[in-house]
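Colleague: Any chance you can model this:
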Amino acid sequence: MQRSHARQHPVEDLPDDVLTYLLGSRYCDTQKLSDTAWSLFGNVPEGWARVQAIVDYVHNRITFGYGFARATRTASEAFQEQVGVCRDFAHLAVTLCRCMNIPARYCTGYLGDIGVPPVDAPMDFSAWFQVYLSGRWWTFDARHNLPRIGRILMATGRDATDVAMVTSFGPSCLTGFKVITDEVVPA
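Modeller: Below is the predicted model:
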């Protein structure tokens, strides 16, 4: 199936295990953005076109910067503040999709610079999201908004709460962190 032909399911036809990805969650505060989502995307054709319109909107609305990182920012706050890091792009896109009855889940992992010009910065965790269309999960990335290869998916969940990089019980100090990815070229 061509990606652009992926269709949106009526809610009543969704598998039970997918329904949870329509609900609001800690960082995906759907109740605050539902009216906004319908006013922005209600006239966009359902399915792939609607998801891509949401991704384009979020990509253009939020300015990325590590200095904008805040562990407590919700999707509605990212919408208002218009700044954030990859998790904020993902949370806002997930929330807008859920508001439009498109199941969406938050993804965390690594995204190297395979197939794109390398950046002069250490590799870091990344966040993107997946939507359920035509009976399967499809990957989207509102921060980068272009197809990328070399994603290393670590976990999916309702939002960053479900798949936190670290959950600690007491004081902790990260003393080192290094990830390297290389493309494997067929012999």
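Colleague: CA atoms for contacts and neighbours, from now on please.
Modeller: Fine.
Colleague: need the strands for the chain, in chain order.
Modeller: 63-64, 83-84, 104-111, 125-133, 136-140, 151-157 (DSSP state E).
Colleague: out of those, nearest to T74?
Modeller: T74 sits nearest to strand 83-84 of all the strands of the chain, at 10.3 Å, using Cα to Cα.
Colleague: the helices in this structure, which residues?
Modeller: 16-19, 30-41, 48-61, 75-81, 86-99 (DSSP state H).
Colleague: Quick check: which of these is buried the most?
Modeller: helix 86-99 (a mean of 30; mean count of other Cα atoms under 10 Å).
Colleague: Please generate a structure for the following sequence too, so the two can be compared:
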Amino acid sequence: MLIRIGFDIELQVTAPTALIHMLQVHPSRARDLQGGENLVLSSSLHTDHYLDGFGNRCARVRIPPGVESVRLRNQALVYDTGQPDPVDFGARQHATADLPVETLPFLLPSRYCEVDSELLQFAWDSFSHAAPGWPRVQAICDFVHRHLRFDYGNARPTRTALEGFREGTGVCRDFTHLAITLCRAMNVPARYVTGYLGDIGVPPAPYPMDFSAWFEVYLGERWHTFDARHNTPRIGRIVIARGRDAADVPITMVFGANTLKRFEVTTEEALG
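Modeller: You can find the predicted model right below:
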């Protein structure tokens, strides 16, 4: 299967500044790109490309005096197996002392995932009776999927896992933050993922296409995909970036006043 991905994003700025973006496909999917990506800036602006501490592809765009807006466009074809997310009901939970050291940061509290809050006791009260490993993580996803009501109208970029838990509403990042926090509270390493997820094999969603958020947990000596928002295996996830939470993987970050003028995302099966 080939999946067509892309975006068209425009930001208006008022002064010289810099823009950091994470908008390219993650290196782990680079070999699936058919002919590479076609990232285009509206102006010939100097760009520094680099990998961050999590292995994500990042870029800094230098915006000089006289430039009032920056428009970023991209399009690509990505090969995908067309299979839903793998399921491994037997994936076991590791004792914390036996976890690979590189997974340990994904047990700790982070900007949007307050493991050291009332959610710690709630997690043990609610999920300690579930079998460790895959069944326990699935029980957490089932709870988050039921507890939060998806509502674009109530989206807020500063909402934390604890606030989402108390408010009972949010968007995909809020589902993801709450599920990650509960997993970490139960000593399961969990990391945040942002990327493309189109309506492939499911009815089209009744709202504009956007980037999506889901998470991965470390069980049975590997990372596994979970999605508390949809709570069912999906086809066609294309990772852009991974981190501790959304603070580590901003799609764009401008160091100064700016206004979002355009935001369009495409991810769909390429037919014909």
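Colleague: quick revisit: save the helices of the first structure as CSV, and put in distance to A164 of the first structure too.
Modeller: Formatted as CSV, these follow (distance: least, Cα to Cα, whole Å):
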stretch, distance to A164 of the first structure
helix 16-19, 21
helix 30-41, 20
helix 48-61, 22
helix 75-81, 16
helix 86-99, 11
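Colleague: nearest to Q130 of the first structure, of those helices?
Modeller: helix 86-99 (8.1 Å).
Colleague: how big's the offset between the closest one and the second structure?
Modeller: By mean Cα distance after the TM-score superposition for the first structure, the fitted helix 86-99 of the first structure averages 0.2 Å away from its aligned residues in the second structure.
Colleague: Tell me the helices and strands packed up against that helix.
Modeller: Helix 86-99 of the first structure sits against helix 30-41, helix 48-61, helix 75-81, strand 104-111, strand 125-133, with contacts defined as 3 or more Cα pairs under 8 Å, 6 or more residues apart in numbering; DSSP states H and E.
Colleague: hmm, back to that, just so I know, which of the helices of the first structure lies nearest L174 of the first structure?
Modeller: helix 86-99 (19.6 Å).
Colleague: if we can go back for a sec, can you tell me which of the strands of the first structure is most buried?
Modeller: strand 104-111 (a mean of 25).
Colleague: Report the angle between it and strand 151-157.
Modeller: 140 degrees (axes from the mean of the first three to the mean of the last three Cα atoms, to 10 degrees).
Colleague: post-alignment, strand 104-111 of the first structure versus the second structure, mean distance?
Modeller: Strand 104-111 of the first structure sits 0.8 Å off on average (mean Cα distance after the TM-score superposition for the first structure).
Colleague: Where does that strand end up in the second structure?
Modeller: Per the alignment by TM-score structural alignment, strand 104-111 of the first structure matches residues 190-197 in the second structure.
Colleague: Off-centre distance for that stretch?
Modeller: How far stretch 190-197 of the second structure lies from its chain's middle: 3 Å, per Cα atoms, centre = their mean, to the nearest Å.
Colleague: Which residues does it contact?
Modeller: By Cα atoms under 8 Å, 6 or more residues apart in numbering, the surrounding residues in contact with stretch 190-197 of the second structure are 5, 25, 106-107, 176-177, 180-181, 183-184, 210-218, 235-246, 249, 267.
Colleague: ok, now stretch 13-23 of the first structure?
Modeller: Counting by Cα under 8 Å, 6+ apart, 11, 30, 98-99, 101-105, 132, 158 sit against stretch 13-23 of the first structure.
Colleague: With distance to T36 of the first structure as extra columns, can I get those in JSON lines?
Modeller: Below are the contacts of stretch 13-23 of the first structure laid out as JSON lines (distance: Cα to Cα, whole Å):
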{"residue": "V11", "distance to T36 of the first structure": "20"}
{"residue": "T30", "distance to T36 of the first structure": "10"}
{"residue": "R98", "distance to T36 of the first structure": "12"}
{"residue": "C99", "distance to T36 of the first structure": "9"}
{"residue": "N101", "distance to T36 of the first structure": "14"}
{"residue": "I102", "distance to T36 of the first structure": "15"}
{"residue": "P103", "distance to T36 of the first structure": "18"}
{"residue": "A104", "distance to T36 of the first structure": "17"}
{"residue": "R105", "distance to T36 of the first structure": "20"}
{"residue": "Y132", "distance to T36 of the first structure": "21"}
{"residue": "R158", "distance to T36 of the first structure": "21"}
